[in-house]
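# Okay, predicted coordinates and the sequence, questions at the end:
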Amino acid sequence: MKLRSLKAAGITLAVTCTTLGLGGVGIASASTTDTKPTKACVQTVQAGKSKPSKPTCYPNYRAAIAAATHGGITDAPVSAQQAAMNKNFQARLARLGKSAPQGKAAATGETPYLLAQFYTEANYGGTALVYMGAGACERDNGTDYQRPYVGDEFNDAISSLKTYSDCRANLHEDRDFQGANIGWLYGEWDYVGDAMNDRTSSIELG
């Protein structure tokens, strides 16, 4: 167990990280949480290696989640960081795909799964990149979803992440899963570490 202090986005954080097996959990306490609207982008990924495509971006996190869930969740916080720190809201996100569809999703009977969220600042701050998929990860030590390029806005910009639906995330330094990689991360990581901070270009989920 390693205790580390860091300062990002004007917030002083105390971070405790524990690594267990293939994944780990980073738990942070912040003195303040951003409640201002923050831009967020949504990407629906296909099983296997997705073709390059741009995420769709929205002026705030609430609008992004409403679109990602096809209207199933319309009352998300406007700030991605505020949403990340809200345990009740995080529990709702964790149930996506497992509970009865709501909103516009009820018409098709399908609710997409939330796979992961990536943030351009430590402690879940900045712009959020939301990955949605048709099903949970299988956790069989294989790769279920791949993004060979995260897009220009998020290239060399990711600093923290959360995973959902039994997914782990492996961040790669270069496109097409080349270069150094961070290894499989599971759960909440308020900082990806100095070695991979602002260096991610492609991502695997599995």
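Yes, it's here. The structure displayed is predicted, hence computed values, not measured ones. Residues are numbered from 1 along each chain as shown.
# alpha carbons only for contacts and neighbour counts from here, please
Will do.
# count of residues packed around Ala106?
Using other Cα atoms under 10 Å, Ala106 has 14 neighbouring residues.
# That one belongs to a helix, doesn't it?
Yes. Assessed with DSSP: H, G, I helix; E, B strand; the rest coil, Ala106 lies in a helix.
# For it, give its distance to Ala30.
The spacing between Ala106 and Ala30, counted by Cα to Cα, to the nearest Å, is 37 Å.
# repeat for Gly133
30 Å.
# who's more crowded, those two?
With neighbours defined as other Cα under 10 Å, Gly133 and Ala30 compare such that Gly133 has more, 21 against 12.
# So that one is in contact with Gln146, correct?
No. Gly133 is beyond contact range of Gln146, at 11.0 Å (criterion: Cα atoms under 8 Å).
# any idea how far the residue lying closest to Leu185 once chain neighbours are set aside is from Ala67?
Nearest residue to Leu185 in three dimensions, chain neighbours excluded: Gly23, at 4.4 Å (Cα to Cα, 6 or more residues apart in numbering). Relative to Ala67, Gly23 is positioned 30 Å away (Cα to Cα).
# Buried residues of the one helix or strand Ile203 maps to, list them for me.
Assigned by DSSP states H and E, Ile203 falls within strand 202-205. Residues 202-205 are the ones in strand 202-205 that count as buried (16 or more other Cα atoms under 10 Å).
# The residue nearest to Leu185 and Tyr145: what is the separation?
Distance, Gly23 to Tyr145, using Cα to Cα: 17 Å.
# want to compare, so here's the second one:
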Amino acid sequence: MIFETRCAGCDTPGGAICTVCRFALLGRAPRHHDGHDGGVIAALAFTGRARDVVIGLKYRNRRAVGRHLAGLVVNRVVETGAHQGLDVVTWAPTSPRRRRERGFDQGELLARTVARQLGLPCRRLLERDTGPSQTGRSRAERLRGPRFRARPELGGRRVLVVDDVVTTGATLQAAGAALASRGAEPVLAAVAATPERRPANVVELRARRSHAA
């Protein structure tokens, strides 16, 4: 049996992500951004081809696109200057059940690639308490978020937290709170942000740029 590689964005035979989809991702600026005060750095708007590519990674085992998505996260982090002074990269782990179903944790895959590209260590600093996955839950349920425990004591280290998708922002906020409880200064990042539902702590990059002009 011959297995044909197809683009995660448009399903065209060829590479893991075709040239057209690569340009589509580059051409889609993030709708929302805030790299400071606990905000979320979003590399992509979770819509169109970007949504297809992220879903391909998350649900269709298209792991090869992780490197490209991680590169987009790195670009945004560097663009905002949030990479300065970073000590370590970690991720918001998915539930054990989801990891078993998928055979990998997409957040970990992205975080390890982001860390490698930034020249930083990647460490598992968070443990997810047993509870339901965020996938398929209502917005009200998502806002209550998962619970995390951080280890070890982090003594003021600046930690970049990577996740695949941010919707309400509850997962990243919970991860950041757990790290802060251990003395870390968390910097939150996500591969994609949902433009229709804006996390309360995220502001528009374009608005900030226009005010600065």
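Received the coordinates, thanks. None of the values given here were measured: they were computed from a predicted structure.
# overall similarity of the pair, as a TM-score.
Overlay of the two chains. TM-score (TM-score structural alignment, normalised by the length of the first structure): 0.28; 108 aligned residues with a Cα RMSD of 5.9 Å.
# elements contacting the lengthiest helix in the second structure?
Longest helix in the second structure, counting residues (DSSP state H): helix 66-80. Identification of packing neighbours for helix 66-80 of the second structure by 3 or more Cα pairs under 8 Å, 6 or more residues apart in numbering; DSSP states H and E yields strand 40-45, helix 106-118, strand 185-193.
# try it again with 6 Å
strand 40-45, helix 106-118 (3 or more Cα pairs under 6 Å, 6 or more residues apart in numbering; DSSP states H and E).
# Adding distance to Val162 of the second structure and mean neighbour count, write the ones you listed out as CSV.
What follows is these, written out as CSV (distance: least, Cα to Cα, whole Å; neighbours: other Cα atoms under 10 Å):
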stretch, distance to Val162 of the second structure, mean neighbour count
strand 40-45, 10, 28
helix 106-118, 6, 22
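# With distance to Ala212 of the second structure added, can I get these in a markdown table?
Shown next, in a markdown table, are these (distance: least, Cα to Cα, whole Å):
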| stretch | distance to Ala212 of the second structure |
| --- | --- |
| strand 40-45 | 19 |
| helix 106-118 | 28 |
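# The ones you listed: which one's closest to Arg67 of the second structure?
Distance to Arg67 of the second structure, taken as Cα to Cα, is lowest for helix 106-118 among those, at 6.3 Å.
# Tell me the helices and strands packed up against the helix or strand following that closest one.
The C-terminal neighbour of helix 106-118 of the second structure among helices and strands, as given by DSSP H and E, is strand 126-128. For strand 126-128 of the second structure, the packing partners by 3+ Cα pairs under 6 Å, 6+ apart come out as strand 148-150.
# Packing partners of whichever helix or strand comes after the strand it packs on?
Next helix or strand after strand 148-150 of the second structure toward the C-terminus (DSSP H and E): strand 158-166. Judged by 3+ Cα pairs under 6 Å, 6+ apart, the packing partners of strand 158-166 of the second structure are strand 88-91, helix 106-118, strand 185-193.
# among those, which is nearest Asp52 of the second structure?
Going by Cα to Cα, the one of those nearest Asp52 of the second structure is strand 185-193, 11.2 Å.
# orientation of that closest one relative to strand 40-45 in degrees?
Angle, strand 185-193 of the second structure to strand 40-45, by axes from the mean of the first three to the mean of the last three Cα atoms, to 10 degrees: 20 degrees.
# Just tell me which of the helices and strands packed on helix 66-80 of the second structure ends up closest to Val74 of the second structure.
That would be helix 106-118 among those, by Cα to Cα, at 6.1 Å.
# And the helix or strand encompassing Leu93 of the first structure, what's buried?
If you go by DSSP H and E, Leu93 of the first structure is part of helix 87-94. Across helix 87-94 of the first structure, burial judged by 16+ other Cα under 10 Å covers 89, 93-94.
# Outside of that helix itself, which residues are in contact with it?
The set of residues external to helix 87-94 of the first structure that reach it, using Cα atoms under 6 Å, 6 or more residues apart in numbering, is empty.
# who's more crowded, Gly23 and Tyr145 of the first structure?
Tyr145 (23 against 16).
# secondary structure element for Thr171 of the second structure?
Element membership for Thr171 of the second structure, per DSSP H and E: helix 170-181.
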